[in-house]
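K.L.:
take a look and give me a structure for this.
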Amino acid sequence: MATLYEGYTLCGLVPAQNLSHSGIQGIEAERDSDHVVVTDSTRSVTLYKVSDQKPLSSWTVKQGQTLTCSAVYNSQTKEYVAVSDSKVIRIWKEEDVLLDKAFKATVSSDVWRVHCVLGGNPVVLFQRGAVRLLDSLLSAPQQPIEEVLAQEEAIRWSTNIVAESQQFVIFTTEQKGDNFLYLQRLNPNTLQRYRLEREEPGLSPLSFSASYRDKHIRLLYLYPNGHVYQSVVSVRGLGADEGAQALPLPRSLLLGLPVGEGLLEAASALVLDEAHVAVVGVPHPSAGAGKDFLCIWNTNFQTLQAGKEMAGKIYGQAKVPCPSSCWVLMEDCMTLLWGYSNKLFIPHGKNLSIIPYECPKSSLASALGKLKQAKTEESKAPASVPSWNSILHGEKAQPSRTMETRKTRTNRKTQSAPSLTIDRVLELIETAPVEEVQKEVEGLLSRSDILDLQPSVGQLASTLVSRSLADPAFYTPSTLAQLVHTQSLCHSVCPDLVLLALERKDYFLCQLCLQFFPDIPEVVTCACLKAFISMPDVDAEKVSLGPDSVSFMETLIAGGHGQVGLQNGFSPATFNEDRTDALSGGGTVIKTRAEDKEKTSTPPEQICPVGLHKAVLLNEVLQTAYSDTFLLPHLKDLSSQHVVLFLQYLQFLYLKYSQDAFPQMNGLRSPSLTQIMDWVCLMLDAHFTVLVMTPEAKSLLLNLHSFVKSQVRLVSELGKIEGSLQELNKMKVKKEVGKYSIEVIELF
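P.N.:
The predicted structure is shown next:
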């Protein structure tokens, strides 16, 4: 799923007097992903190094002059280009100190924006729709500039894109409530005009964003009613100029964002990739009114992937003659949002913040659930469950066979009679006794002439489960376990298998299904959890389970404390401090002598609150894929006694992971620390009210609170270390070093 990471401040803001504008006119990429050029709304241009969060250079025009469009960087000439007072083009280099002494040229018509993509030539877009390459304009600055737009038509937004080795200037206009899209191709010069479909009367787009993919330019625009549309134009379909004729531009609805009561006043949407859109100024679905959020939505599955509350005001801007945002302009107000190199730049409150983000490739599993992380070599083997392409498009399935063992090969060579066909075995399952069914199914699975094992396994499992449910005296646990081990079976193929295993108390089969089935529904996961947690430890110890998972728990329970220092973000000292803070709310605490003695004494040995085999089964639940939205309602069915016991076990795991040196050993199946913390949060979300009212849960809640705080602190510190290591990696190693040298490396 998409992720928004912890942000940091690039610079402070000086908002305008009316407090509707942040004071930032534009942000443009510079020489690489670590440098940006920030233009304020009046007179200054500043070059920042993003990772250092500090300015490298700054340039200011004279008093009385105003920068009317954001500065851009020409990577070919290593020069900066900006426009002041709508008509004066200024060009300078980084070593120049005063803008007034740099190159200036006055043109004959008002400039809307100067655009420049990495590796391309700067392009000048005039307010009346004409486009010129900067070099050709500077050769004759006073050349006449034609008027492309109609009398009452005005530009609302523009950008520059390189597609098919061609430069395109893209801009939108508004005329008497109608909105138009212009595509200006450079070399050869062709201009195409499109008319956007009308929304509800009186509604105009709040924001625009454009991207190029698969030989098509895709325009994304957001309306005040929360509708996000996309229009697609083929770059190869652009013909000669059509004059004033405007072609209709079809659109498709990508998102219907929740807007609450009324309409959006200031919001913007920015394309991140083919499946993700960043949105700011739109209410968070689960947050109250009056809070501003930055969110990432998945357009393929209509899901909210990540959200981050932005402290302070999200700025808008009153309409001005010369617009000033490279991304968003509305008729009445504007919200600013820029994105470069997996970083979002957003002004809010008194800061210009940078929010790093990550958008993994969109898939149904990542949008609705959490993907399983395979750890053992056995689980890394490619599963033979067919892909969606095979199901939808009829691709020829690759034959899949189970691994032959020496015993299987020997049995197959010594068979004196030919094995039964699949259809015959299916008929046999319905009437034959258990011993005969097991023998024939195992013989069928060991044969090498079964080219398509997937349908056969599904049919065999479904038939076995159906008879077992209908006939209480019939059950083949070893055969069902062998079918699951083929990895050609999933829950969707045989949905009653796990429930049958729970009914027959075949917990080993339950463990196998949790390990190998990637699509177990959340309701079944909760049924397993309820069965495991309510099972007496005496009965659990009689169950035969997987040796790897049992070995892990034996090692974990038998281990000592290990080091007392800080591990995994947790130490006994910080635990006591956090617990004291939670009890006192940050105030002064009067401690008794007994409490002080308890704090200074050696922490007691952690005892597992459940038996060994019950812990192994609970670990399988922790490692099962799930979706928070679908899992939480079913977790509410657990009793308070089981909830407290489960949380105590999660606390035990966390303390062991924090204090011992041997959790998650290679080759042993075990839950990760992240999975443990996720389940802690899930249980607290589902039962917080009940736990608060339960006296015996008070100390448990305080402990879990300290665990979460330590993990937050750990992640924060790891983020700082990651940034420092990235900077060290970028540093070029000197090839020749003298006999004696001193090098100082500062880590921030």
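
K.L.:
going by C-alpha atoms from here, please, whenever you check contacts or count neighbours.
P.N.:
OK.

K.L.:
strands of the stretch 101-250 of the chain, start to end?
P.N.:
Applying DSSP state E, counting those that start in this stretch to the stretch 101-250 of the chain gives strands spanning 103-106, 111-115, 123-126, 131-133, 154-163, 166-175, 178-186, 190-196, 207-213, 216-222, 227-234, 247-249.

K.L.:
need these in a markdown table with mean neighbour count and distance to Val425, can you?
P.N.:
A markdown table is the format used below for these (neighbours: other C-alpha atoms under 10 Å; distance: least, C-alpha to C-alpha, whole Å):
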| stretch | mean neighbour count | distance to Val425 |
| --- | --- | --- |
| strand 103-106 | 16 | 88 |
| strand 111-115 | 27 | 71 |
| strand 123-126 | 23 | 74 |
| strand 131-133 | 18 | 76 |
| strand 154-163 | 22 | 60 |
| strand 166-175 | 20 | 64 |
| strand 178-186 | 20 | 66 |
| strand 190-196 | 19 | 63 |
| strand 207-213 | 21 | 52 |
| strand 216-222 | 22 | 54 |
| strand 227-234 | 18 | 54 |
| strand 247-249 | 14 | 60 |
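
K.L.:
let's see this one next to it:
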Amino acid sequence: MAKTRLENGVEITLCENNRVLGYERDCSKHHSILTDATRVSTYSLTDYKCVHSWSVRQHSPLTSTAVYDQQSGSYVAVKKHKNLIKWSKETTDLVKVKPVILSTAVYSLLADDTSTLVVFEDGAVADLEHVLNYPKADRPSTLPKNVDLKGSASFLHGNQRKICLLAQNQKDKIWRIFVFDKGSENPGKQLVFRNEDKDAFIVTYSLLPVEDSVHVITIWNNGNVCLSVIPFLTTDEYVECRPLLTVKSQSAAVTWLGVDYFAISGLKGMDKENPNLEFLTIWDSKFNTLQAKMELPNTDTNTAKIAFFEDTILLSRGDKIVAYRFSCPNASLAGALGCLRNRDSENTITVQADWKPMAARAEEKIAVKEKLLKEAMDKQKSKTEAMFASSCKNLLATLNTDRFPDSCYLTPLLQHVARRCTEEKQFWPKQALVDIVEFCNISASSCQEFLNVVLDKQDKDVLSVCLKNMSDVPEDVIVRSLQLFLRSHKGYETGLQNEIANPFNEDLAQLINIILKCQCNDVFLAESLKHLDIGEVLVLVEYLYYLLSTVENKEEVKVELVIDWICLLLDSHYTSLVISNKAKTLLLRLHTVVETQVQYFRQLNSLQGLLHTMIKSNKATYANSKKSNQLYSIETIRLF
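P.N.:
I've put the predicted structure just below:
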């Protein structure tokens, strides 16, 4: 199986005054644009050699990362916040390039294959050509007053260009993200980052478009690395910040490396002998596991910038820019998207499609889905549970279970149900909720409020469906669900047996098995398991002992999962189990089972030598035998 690989760094260049502004893609995918305060350079990512370089005077520094404008085939940058310059590859001296003086300071330039956008510090966004033709024009801002712009990004979603602005309110210091379409008069959706630490602020971030949503990974000043998923179609007002891990560094920088991986530079505490060493690390975004790390050289600076292009990570620390080659295992895109190649090439037909009617039909379908979603969320049109169930049925009929983007219609619907159930205590459309959750894979982190309501109502049927069908269920929800199921089992505190017996009835055992098979992070789960009391721990350990001891249950829950849960429970409640008299007998029986299993596998290993000798001798025998043309033989081994 392929592993994540991170090679030693190659120093590309030095930058003046430690002021690296950023990196952008050049006209070629194998070239990158590097910008510092006094220079713009393009570098080859194959041999790391400088292709072109342009400089400006020190008293007129660059204040934005230079970009390549595909429409004009020119480079664009900003000097002293308001001086916009544009030049070609043939230009030798930027001092001679006449700037266009703007009336408003520029925050950043955003370029893609279609056009280049100019983002002003007040939040206004305009096309580059319009800015060049009308440099003094007044442009409406997309941000409210008393908000400071902290970041910007753009990407294509279908035929529409989406713009994301990250900002912080000057008064309440709350961080917000604004998502809107290019050219739209509507300022778009404003969402507030919800973080448990209200005094925390974002230090660095990275955005990645994924289907009908944008994934935002943020590092906060308290060390939390959080993942937020923002659907383009959402009625929520908040963005949940799901903690992935905690880092010890004041100079960390982060970037996505694709959907499944992200890189963080400047991490400390990863070397026990020298905890102050800093590392460049690659993490798996699904399971939050460390995939690769590389020690970084010491530096006095607390600032760093990181980006990736193709198979190269560019990292600036201090006055050095270093390139690191990396490789990650390929995701199974064919299996995920159902793009199976037809092996019969002779039957392949080339079709020239007219995309306009197809785009119109797609927009029509989206409009129908949005209309049905609004009807389901309208209290007047869905007054009763039956009316709500009918609206949900109509909505589900228009969605496709095989397409991930369609789940974005169901997440706001579940959140709406959670809020409505809080206001209307009697409203609980159980069967409709089961149908919604079973329809497709919904991210649990995007509907945390709904899961909390399900737990509060103690609806085990809906909860079991959520645990079985939802992805990335938080560990605290798993443990709270476990508590709910265990407390429905009467007499669990005194239910310890001296024989191998299932302490649960069949229905409860099925619910517990669903819990055991939930994907989770061991570190976070161990912390959450501490909320179980000793009685709940004992009856759960007894059930795990039953699963470990009986053959017929090994297909239901794998032995590896059972062992993992036993270890987590013992680690999280070690002291309580040691001093508990009720736990003594159970732990001794558990020890006996483990010892028996270890002895059994040792005996199996001893058979390896015997089988190897027998197979070798049989090959020699059958080679000289008249029956050597037979496909197989049957041998009987008698063990004493």
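
K.L.:
the strands of the stretch 101-250 of structure 1: which one's closest to Pro15 of structure 1?
P.N.:
With C-alpha to C-alpha as the criterion, Pro15 of structure 1 lies closest to strand 207-213 of the strands of the stretch 101-250 of structure 1, at 21.2 Å.

K.L.:
superpose on structure 2 and give me the mean offset of the closest one.
P.N.:
Comparison of strand 207-213 of structure 1 with structure 2 after fitting gives an average deviation of 1.1 Å (mean C-alpha distance after the TM-score superposition for structure 1).

K.L.:
which secondary structure elements does that strand contact?
P.N.:
The contact analysis (3 or more C-alpha pairs under 8 Å, 6 or more residues apart in numbering; DSSP states H and E) places strand 207-213 of structure 1 against strand 154-163, strand 216-222, strand 268-271.

K.L.:
if we go to 6 Å?
P.N.:
Judged by 3 or more C-alpha pairs under 6 Å, 6 or more residues apart in numbering; DSSP states H and E, strand 207-213 of structure 1 is in contact with strand 216-222.

K.L.:
mean deviation, the strand it packs on versus structure 2?
P.N.:
With mean C-alpha distance after the TM-score superposition for structure 1, strand 216-222 of structure 1 averages 1.6 Å from its match.

K.L.:
and that strand, what does it pack onto?
P.N.:
Counting contacts by 3+ C-alpha pairs under 6 Å, 6+ apart, strand 216-222 of structure 1 packs against strand 207-213, strand 227-234.

K.L.:
looking at structure 1, which helix is longest?
P.N.:
Assignment by DSSP state H gives helix 698-730 as the longest helix of structure 1.

K.L.:
which bit of structure 2 covers that one?
P.N.:
For helix 698-730 of structure 1, there is no aligned range in structure 2, judged by TM-score structural alignment.

K.L.:
give me the buried positions along that helix.
P.N.:
By neighbour count on 16 or more other C-alpha atoms under 10 Å, the buried set for helix 698-730 of structure 1 is 701-708, 710-711, 724.

K.L.:
again, but for stretch 585-593 of structure 2
P.N.:
Result for stretch 585-593 of structure 2 [16+ other C-alpha under 10 Å]: buried residues 586-587, 589-590, 593.

K.L.:
now tabulate the buried residues of helix 698-730 of structure 1 in TSV and tack on distance to Thr159 of structure 1.
P.N.:
As requested, those are exported to TSV (distance: C-alpha to C-alpha, whole Å):
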residue	distance to Thr159 of structure 1
Leu701	52
Leu702	53
Asn703	53
Leu704	50
His705	48
Ser706	48
Phe707	47
Val708	44
Ser710	45
Gln711	42
Ser724	34
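
K.L.:
and these, which is closest to Tyr80 of structure 1?
P.N.:
Of the buried residues of helix 698-730 of structure 1, the one sitting nearest to Tyr80 of structure 1 (C-alpha to C-alpha) turns out to be Ser724, at 29.4 Å.

K.L.:
now do the closest residue to Leu373 of structure 2 other than its chain neighbours against Ile12 of structure 2, distance only.
P.N.:
Nearest residue to Leu373 of structure 2, sequence neighbours excluded (C-alpha to C-alpha, 6 or more residues apart in numbering): Leu395, at 6.5 Å. Remark: distance between Leu395 of structure 2 and Ile12 of structure 2 (C-alpha to C-alpha, to the nearest Å) = 54 Å.

K.L.:
could you do Pro231 of structure 2 as well?
P.N.:
According to C-alpha to C-alpha, Pro231 of structure 2 and Ile12 of structure 2 sit 38 Å apart.

K.L.:
the buried residues of stretch 585-593 of structure 2 in helices, which ones?
P.N.:
Those of the buried residues of stretch 585-593 of structure 2 lying in helices (DSSP H): 586-587, 589-590, 593.

K.L.:
before we move on, the earlier item: more neighbours: Leu395 and Ile12 of structure 2, which one.
P.N.:
Leu395 (22 against 19; other C-alpha atoms under 10 Å).

K.L.:
the host helix or strand of the more buried one corresponds to what range in structure 1?
P.N.:
Applying DSSP states H and E as the criterion places Leu395 of structure 2 in helix 385-398. When structure 1 is aligned by TM-score structural alignment, helix 385-398 of structure 2 has no counterpart there.

K.L.:
what packs against that helix?
P.N.:
helix 355-377.

K.L.:
spatially central residue for structure 2, please.
P.N.:
Ser285 (4.5 Å; C-alpha atoms, centre = their mean).

K.L.:
just give me the match in structure 1 for that residue.
P.N.:
Aligned by TM-score structural alignment, Ser285 of structure 2 pairs with Thr299 of structure 1.

K.L.:
once you drop chain neighbours, what's closest to that match?
P.N.:
Distances taken as C-alpha to C-alpha, 6+ apart place Ala275 nearest to Thr299 of structure 1, at 5.3 Å, with adjacent residues excluded.
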